[in-house]
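A.B. asks: need a structure here:
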Amino acid sequence: MPSATNIDRTQSYPIIHARSAKKIGANEKAARNCAGNTMNRTIVEGKIVVCDNDYGNQAIQWKSEEVKRLGGTGVIVIDDKSMDLSYIDPSFLVTIVKPVDGLEIMSYINSTREPIAMIMPTRSRTGHELAPSIPSFSSRGPYLLTRSILKPDIAAPGVNILASWLIGDLNAAPQGKEPPLVNIESGTSMSCPHVSGIAARLKSENPSWSPAAIRSAIMTTAVQITNTGSHITTETGDKATPYDFGAGQVTIFGPSSPGLVYETNQIDYLNFLCYVGFTYDQIKRISTRIPQGFACPVQSSKGDISDINYPSISVSNFNGEESRRVSRTVTNVASRLIGEEDTVYNVSINAPKGLRVRVIPRSLHFKNIGDTLRYQVIFSSSTSTLKEDAFGSITWSNGMYRVRSPFVVTSKADI
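C.D. replies: Okay, the predicted model is just below:
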């Protein structure tokens, strides 16, 4: 709980569920969620109130403000979606517990006539907590425009981040205190600066790299495991998939040494517009520089997007009766300083049960920095249809570098 408060930490306080304080005529679900003007002040006053969090889009901040307005001592919110306290007034006591812990609290409240709780002094927690995990507000896939490209690209830190703050914002300051220069913030707006900073560093280290090469280096060096060695999970504890984190959690130093990169060129982007249905004349209005002789591929469709030279692979409308083949091209960007011009990369495949994946060729022999080689991935099924989306990865390694590309294969038609 936040600790900037004058609450006596040596005594116990009555604890109730918000439903017990419901006003006559108020909506029960709204009252359970500590919504405004649904609880009785005389019942709430001096108590710790347990609130649910399954009613509309009511922010936890609003619940705490309502209980505080009615004279409550503190708030416990039962929620499996958000563990974020960054927007809460630090002068009021708020904690968030998962549903499994909420059941235990409710069991205690219902088992005694006068349930009580004690507010303990803040204690520092040592050791590692499980991290990272994907929060509820993270932008997830599949991509709304087409299932033939995997989104998101990457995950980055975005919960409870120390961030610069608007000077003079009195709402961010405890009563009687000066507004802070920094604040604890959460959101994809916090993830973006992490990736932007890494991209800026990569560009300064490699001025000739294109934006596509920088994106590739960030994606192919991402990690998919936590600090305890387990697989990254979602906020509910379920195993996260590429629809949750893309290629994985970004790393700080990995992108500086990717080994190989996937270059996505101008033709790839123009073809993408063709594949999603734009005509040549429409593309001319979007792009001011179109290579001479460019034309949209004949009889193209969204399914052709799978062949765009992206660091990840997504195949849609896979019926299992026919194999699907996609192509990728990689460029050797290893360092000349340690003699890595002549190197061989071998492939390893991680495929789920029911999906056969072949890569041709299985080895790529680069003789110089800047060499570009092509490979193909062939997907086929050992079952007639996939019952659910199939996730896996293809990794190229030369003993020093690991270049990982996630893939998803789905039987769902392209959006």
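
A.B. asks: drop to CA atoms for contacts and neighbour counts, all remaining ones
C.D. replies: Fine.

A.B. asks: first to last residue in stretch 385-404, what's the distance?
C.D. replies: Across stretch 385-404, the terminal residues are separated by 26 Å (C-alpha to C-alpha, to the nearest Å).

A.B. asks: Next, the second sequence, to be compared with the first:
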Amino acid sequence: MSCPHIAGAAALLRAIHPTWSSAAIRSALVTTAGILNNMGKPITDASGKEANPFLFGSGHFRPSKAADPGLVYDASYEDYLLHLCSIGYNLKNLTRNNSCPKNLPPPHNLNYPSVAIPKLNGTVVVKRIVTHVGSSRSIYFSSVKPPVGISVTISPPILYFNQYGEKKSFTIRVQAESTEGVGENAKNKYRFGWYIWRDSNGTHSVRSPIAVAFS
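C.D. replies: Predicted coordinates:
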């Protein structure tokens, strides 16, 4: 049932924001979702155990909050073509008018409202761009809950916006620190966290899930 519910919410957002791209609408739904159930407790799986983002995604979507997300992660058709190239697809099999360039961005740099690194070995720097869709002037502060054994640093940690539609870029530095406390078979097993952009007046909280596995 999640598919028709999300499709309906996306249609509502399209009616409210007719100029938004599909990527912006998805971003609004993802970054405003809640990670607690309707009893205020962590979301569980079918057996009653605490679930992870691979089971519940970004969480319970909240359409009223998604209508005013504050910031969105936008991406174009060309961005997705480059992403397909970066993960090994041949565009000649998908479209007649495009071919993959020689210099490709890493797959994790698709401007998606979450971060996934399947084989972390050392340090990875992820690039993101947010578009301001809130009030004319806003200040956003970053905070992080890193996955166990991993450090996550946002730079710059503060973003200043002066007008609607303004874009700001930032980086997410993800570094392996320790496999202690995550079991003997830490490699290739994902652990989860998130980072959040919150505005200074407490109106918007833009949360992005993080999923990382050591190589």
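
A.B. asks: TM-score of the superposition?
C.D. replies: Scored against TM-score structural alignment, normalised by the length of the second structure, the superposed chains reach a TM-score of 0.90; 207 aligned residues with a C-alpha RMSD of 1.9 Å.

A.B. asks: Now check residue 85 of the second structure against the first structure: what is it aligned to?
C.D. replies: Taking TM-score structural alignment, the alignment pairs residue 85 of the second structure with residue 274 from the first structure.

A.B. asks: where does that match fall, helix, sheet strand or coil?
C.D. replies: helix (DSSP: H, G, I helix; E, B strand; the rest coil).

A.B. asks: excluding its backbone neighbours, what's nearest it?
C.D. replies: Leaving aside its chain neighbours, residue 274 of the first structure sits nearest to residue 296 (5.6 Å; criterion: C-alpha to C-alpha, 6 or more residues apart in numbering).

A.B. asks: Equivalent analysis for residue 331 of the first structure, please.
C.D. replies: Using C-alpha to C-alpha, 6+ apart, the closest residue to residue 331 of the first structure is residue 372 (4.4 Å).

A.B. asks: Same question for residue 252 of the first structure.
C.D. replies: In space, residue 252 of the first structure is closest to residue 198, 6.9 Å off (C-alpha to C-alpha, 6+ apart).

A.B. asks: Do you have the helices of the second structure handy? List them.
C.D. replies: 2-16, 22-31, 53-56, 63-66, 77-86 (DSSP state H).

A.B. asks: Let me see the contact set for the residue nearest to residue 274 of the first structure.
C.D. replies: Contact analysis of residue 296 of the first structure by C-alpha atoms under 8 Å, 6 or more residues apart in numbering lists 271, 274, 279, 280.

A.B. asks: Give me the buried positions along stretch 119-138 of the second structure.
C.D. replies: 120, 124, 126, 127, 128, 129, 130, 131, 132, 133, 134, 138 (16 or more other C-alpha atoms under 10 Å).

A.B. asks: The fourth one -> the first structure?
C.D. replies: So the one you mean is residue 127 of the second structure. In the first structure, the residue paired with residue 127 of the second structure is residue 327, using TM-score structural alignment.

A.B. asks: Which residues are in contact with its match?
C.D. replies: Residue 327 of the first structure makes contact with 307, 309, 374, 375, 376, 377, according to C-alpha under 8 Å, 6+ apart.

A.B. asks: swap the cut-off to 6 Å and go again
C.D. replies: By C-alpha atoms under 6 Å, 6 or more residues apart in numbering, the contact set of residue 327 of the first structure is 307, 375, 376.

A.B. asks: Can I get the buried part of the residues you listed as one ChimeraX selection?
C.D. replies: Typed into ChimeraX, the next command selects the buried ones out of the contacts of residue 327 of the first structure (criterion: 16+ other C-alpha under 10 Å):
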select :307,376
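
A.B. asks: and the contacts of residue 327 of the first structure as TSV, adding distance to residue 161 of the first structure?
C.D. replies: Listed next are the contacts of residue 327 of the first structure as TSV, based on distance: C-alpha to C-alpha, whole Å:
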residue	distance to residue 161 of the first structure
307	37
375	41
376	41
